[in-house]
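Undergrad: whatever this is, show me its structure:
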Amino acid sequence: MSPYRKRLPQLAGRLFLADAGLETVLLFQQGFTLPSFASFVLLQDEHGREALRNYFEGYARLAQSQGTGLVLDTPTWRANPDWGQALGYDALRLADANRDAVALLADVRAAYDTPATPIVISGNLGPRGDGYRAGHRMCVAAAHDYHLAQIATFSGTEADMVSAFTMTYPDEAIGIVDAAAACEMPVAISFTLETDGRLPSGDALSEAILRTDAETGSYAAYYMVNCMHPSHFEPALAEKGPWRERLHGLRANASHRSHAELDESTELDDGNPETLGEEYLALHKTLPHMNVVGGCCGTDERHIASIARHLTGRAARAGPSP
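TA: Modelled structure (predicted):
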């Protein structure tokens, strides 16, 4: 059993860092080829595994230097049935890849976890379809059935929880929460937003969170938003209410570009790390419950170091703690 599954330490309110834009780092900075934007394929050989291990260890050292906790998400955003099949993975091989991803992060945790820097392992779930468009939508029951196998695989590993990222419409999120509950796995749901602060489906963020809680008995541990610039988040926050207390996480892009613009871009837009840290600090003053912070597309260790420095007031640096 994972050490933190029964009581996720990030729920106590202290700051937890997360990693950054794994796939864009691998593609644009390290020159890897990622078919269908899938990073889990790198688990197939030692060169890829070493790159993944080095990536995650960098954030473990950063968290240690800041005295924060750390949530590490497995490189499995595309490791679900449809995407796996497109990449030549049958159900058994896909389950093995999900287990291998957790095992890699368990090795990182064994080397870096301390009382001052607890490391939570989260099984990363991605959408069935495109993370930038709602597209073909499943009903809640279909979403439950679709994501159940991946969640069940994670439940048999050292993963402490699962997190569903870049959710574009509420029904898929609700189905994932139902499947997580069936497996007795803690779950976080992260919606993505367009430049107007609404989900790609057109739903308001407040409505998506309230509906998901209403239909699942508030089973989700907390909610997040990811893969958009902090300024795209601001229109959603115009609506007051207790739903905002359910928002604990932010993994934003440094780029101001819309999803459509990012989809068409052939060059990395990494924005300004210092400015991103300032924007996180401003949002934290509005959302004091926001304590799980990392990055998404186009971000790397520089951005997370800046975020950490602004939120802790300490000089952020990568490297082992003294």
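Undergrad: could you use CA atoms for every contact and neighbour count after this?
TA: Fine.
Undergrad: and for T266, the neighbour number?
TA: 9 (other Cα atoms under 10 Å).
Undergrad: same deal with R211?
TA: 16.
Undergrad: check which helix or strand covers it.
TA: Per DSSP states H and E, R211 falls inside helix 205-216.
Undergrad: then A180?
TA: Assigned by DSSP H and E, A180 belongs to helix 170-182.
Undergrad: wait, L247 touches N226, no?
TA: No. Counting by Cα atoms under 8 Å, L247 stays clear of N226, with 11.5 Å between them.
Undergrad: for comparison, sequence B:
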Amino acid sequence: MKPELRQALKQNVLIGDGAMGTYLYQQGFPVGISYEELNLVQSEVIADVHRRYYEAGARIIETNTFSANREKLSKYGLEQEVDSINRAGVELARSSVGEDAYVVGAIGSIRAGKRKNVRTSEVEVALREQILVLLDTPVDGLLLETFYDLDELLIALKLIRQLSPLPVICQFATEGTDATQDGVPLHEAFLRVRDEGADVIGFNCRTGPNGILRSLQNVAPLVDMPFSVFPNAGIPDYVDGRYSYAATPEYFAESALRFANLGARIIGGCCGTTPEHIAAMAKVLQDYTPAEEAINELRAAAQAVVTENAPQGSTSQPASEPSLVDLVKKRHTVIVELDPPRDLDIAKFMEGSKALQDMGVDAITMADNSLAVTRMSNLAMGMLVKEQLKARPLIHIACRDRNSIGTQSHLMGLHALGIDHVLAVTGDPARFGDLPGSSSVYDLTSFEMIRMIKQLNEGIAFSGKPLKKKANFIIGAAFNPNVKHLDKAVHRLERKIEAGADYIMTQPVYDPLLIERMYEATKHLKAPLFIGIMPLASGRNAEYLHNEVPGIQLSDEVRARMAGLEGEEGRREGVAISQELLDAAMPLFNGIYFMTPFLFYDMSVQLTKYVWEKAGRRDLLLSPLVK
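TA: Have a look, this model is predicted:
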């Protein structure tokens, strides 16, 4: 007979299961249906998922009841089925796994990060109803997961503690930040949840292992409290209408060992994870016994984790005479991406922009809330760069954030400001950013946006009505060469050029051989390419980019060279690797696109100087501004 869950956590690291919703999505079940209703109408499917995770090694099995509350089910006309769906969820989980597994009733956030969409009284009613049903079933514990706000989590926890002494696991959704979405520091939030009677506290969803590790450094003093981690399989990519996740089972196995050494007692997976991810973690932690030295070492390492998300490799182009397209046809041309600030302090951004302008870059590009993380308006920052520094801004425009009305309005404003180089990108889905309650608009695809901007150049509004003037936008498109079938990616690129793209910006490339292959595959295109190079800042940064950020793939050699490097040593090696990539790229491509990691603009300055030296740009190298 298995020990009670609290007792088991004192003795072992327990493997949790993986995703239910995204796994069903991968099996062909569409977004927009109630996955919880499948407990009733296709119970064999849910039972099979539970069985697969159990056979993979999971011993914490979550019921398929995450959204089985009145508020969420009402969207599907199922608000009267709260009792039957929750009871069926427990029965399916219990009957599909062995006696050695712990079945926990899953309860998700109702507000889901939308602070004012449901009144507190309605939240309490819906949570109480679901909790009462689950407590009347043979669960081994309850799991409160993907809660963004401390306030809502405490509502649920207090309700449970009024009704039952059953073990409770509480998990916040995190993106590697140091506070909950309602502004409570994580350390304080953990203490308050512990004091209200939680047995395990942890994190799930919103981010991959790297982000959760960053958040853990903010609660490291709670070493006497069991904690749980259920990371996503990295950041989802959205290609041709489908979501996919990059993190491999092998990467999850390495991460599981790191979490175990840090003291995690429950380790599972969230969005994008599969039975293969769980099996890899179970294998590496089989017969696991942590050494105290390893625990201390990795706890110290957690404090050094990089605290910024890497920028996504999207791009745009500068506005001036001659255009970047004209320049790149004649000589090597450098554009550099700087992320607009995430707060109201623009000093470092402007300082970096000035240093790059002094080094003679041809444009400074600004993404449009890359990775769906809220940043200062790139239009505003572009205007400051243009007016105060006399540098060329290159503005990205994401399909995600504006409907057709807002997109045309935004473009008309850019035209009025004299900013005419833009990049049309799809944009990362809003639900994976720092405001997951926000809606992704996607009125237009990137192909449609390119065509509509070209239409403005013809003096025709999106509506088809004539305009009194013609715009003069030079339009960029994004290209990801880090794919299995390069020919298919090039074909997609050809369609963007047919739609009207004037130039192409690539995702970062880390393999000289791929640069050569890319040249052969794209040399027939009429639109010039700017090769994306993002210098690596550390070994951890390299692993995060490779495993968790869609569209970025590092070679084994690069990962090996960066392994274990941090601080200045890591940045020095990152610059050296980038210089070797430039050696391969510059004989083949005139366009160079640097992406600055974490506003370490001195790295981009060094690399720009390297380009000018190789290109023999004595006019720039002899300038008093270039040190």
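Undergrad: related to what we said a few turns ago, onto which residues of structure 2 does the helix holding A180 of structure 1 map?
TA: Using TM-score structural alignment, helix 170-182 of structure 1 lines up with residues 150-162 of structure 2.
Undergrad: buried stuff in the matching stretch?
TA: 150, 152-154, 156-157, 160 (16 or more other Cα atoms under 10 Å).
Undergrad: repeat that for stretch 138-153 of structure 1.
TA: So for stretch 138-153 of structure 1, counting by 16+ other Cα under 10 Å, buried means 138, 140, 143-144, 146-153.
Undergrad: would you agree F154 of structure 1 is in contact with G123?
TA: Yes. Taking Cα under 8 Å as the definition, F154 of structure 1 is a contact partner of G123 at 6.2 Å.
Undergrad: which residues sit against the match of helix 170-182 of structure 1?
TA: Outside stretch 150-162 of structure 2, the residues that touch it by Cα atoms under 8 Å, 6 or more residues apart in numbering are 109, 111, 123-124, 127-128, 131, 144, 147, 168, 170, 180, 182, 184, 189, 193, 196-198.
Undergrad: would you write a ChimeraX line that selects the buried entries of the residues you listed?
TA: The following ChimeraX line selects those of the contacts of stretch 150-162 of structure 2 that are buried, judged by 16+ other Cα under 10 Å:
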select :109,111,123,127,128,131,144,147,168,170,180,189,193,197,198
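Undergrad: assign E175 of structure 2 to helix, strand or coil.
TA: Three-state call for E175 of structure 2 (DSSP: H, G, I helix; E, B strand; the rest coil): coil.
Undergrad: name the nearest residue to the alignment partner in structure 1 of it, sequence neighbours excluded.
TA: Under the alignment (TM-score structural alignment), E175 of structure 2 pairs with E194 of structure 1. Among residues not flanking E194 of structure 1 along the chain, P200 sits closest, at 6.1 Å (Cα to Cα, 6 or more residues apart in numbering).
Undergrad: neighbours of E71 of structure 2, how many?
TA: Count around E71 of structure 2 with other Cα under 10 Å applied: 20.
Undergrad: can you give me the strands for structure 1?
TA: According to DSSP state E, structure 1 carries its strands in the segments 16-18, 69-73, 119-125, 161-167, 187-191, 222-226, 247-252, 292-295.
Undergrad: switch those over to JSON lines; also include distance to P35 of structure 1.
TA: Shown next, in JSON lines, are those (distance: least, Cα to Cα, whole Å):
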{"stretch": "strand 16-18", "distance to P35 of structure 1": "24"}
{"stretch": "strand 69-73", "distance to P35 of structure 1": "20"}
{"stretch": "strand 119-125", "distance to P35 of structure 1": "17"}
{"stretch": "strand 161-167", "distance to P35 of structure 1": "18"}
{"stretch": "strand 187-191", "distance to P35 of structure 1": "23"}
{"stretch": "strand 222-226", "distance to P35 of structure 1": "22"}
{"stretch": "strand 247-252", "distance to P35 of structure 1": "23"}
{"stretch": "strand 292-295", "distance to P35 of structure 1": "22"}
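Undergrad: closest one to A238 of structure 1 among the ones you listed?
TA: Ranking the strands of structure 1 by proximity to A238 of structure 1 (Cα to Cα) places strand 247-252 first, at 14.2 Å.
Undergrad: which residue in structure 2 lines up with L281 of structure 1?
TA: Aligned counterpart of L281 of structure 1 in structure 2: L257 (TM-score structural alignment).
Undergrad: next, the contact list for its match, please.
TA: 281, 284-285 are the contacts of L257 of structure 2 under Cα under 8 Å, 6+ apart.
Undergrad: now with 7 Å?
TA: By Cα atoms under 7 Å, 6 or more residues apart in numbering, L257 of structure 2 lies in contact with L285.
Undergrad: likewise R6 of structure 2?
TA: P167.
Undergrad: can you give me the buried ones in stretch 97-107 of structure 2?
TA: 97, 101-107.
Undergrad: those into JSON lines, with extra columns for distance to S409 of structure 2?
TA: Output for these, formatted as JSON lines (distance: Cα to Cα, whole Å):
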{"residue": "V97", "distance to S409 of structure 2": "56"}
{"residue": "A101", "distance to S409 of structure 2": "56"}
{"residue": "Y102", "distance to S409 of structure 2": "55"}
{"residue": "V103", "distance to S409 of structure 2": "52"}
{"residue": "V104", "distance to S409 of structure 2": "50"}
{"residue": "G105", "distance to S409 of structure 2": "48"}
{"residue": "A106", "distance to S409 of structure 2": "44"}
{"residue": "I107", "distance to S409 of structure 2": "42"}
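Undergrad: P230 of structure 1 pairs with which position in structure 2?
TA: In structure 2, P230 of structure 1 lines up with P209, judged by TM-score structural alignment.
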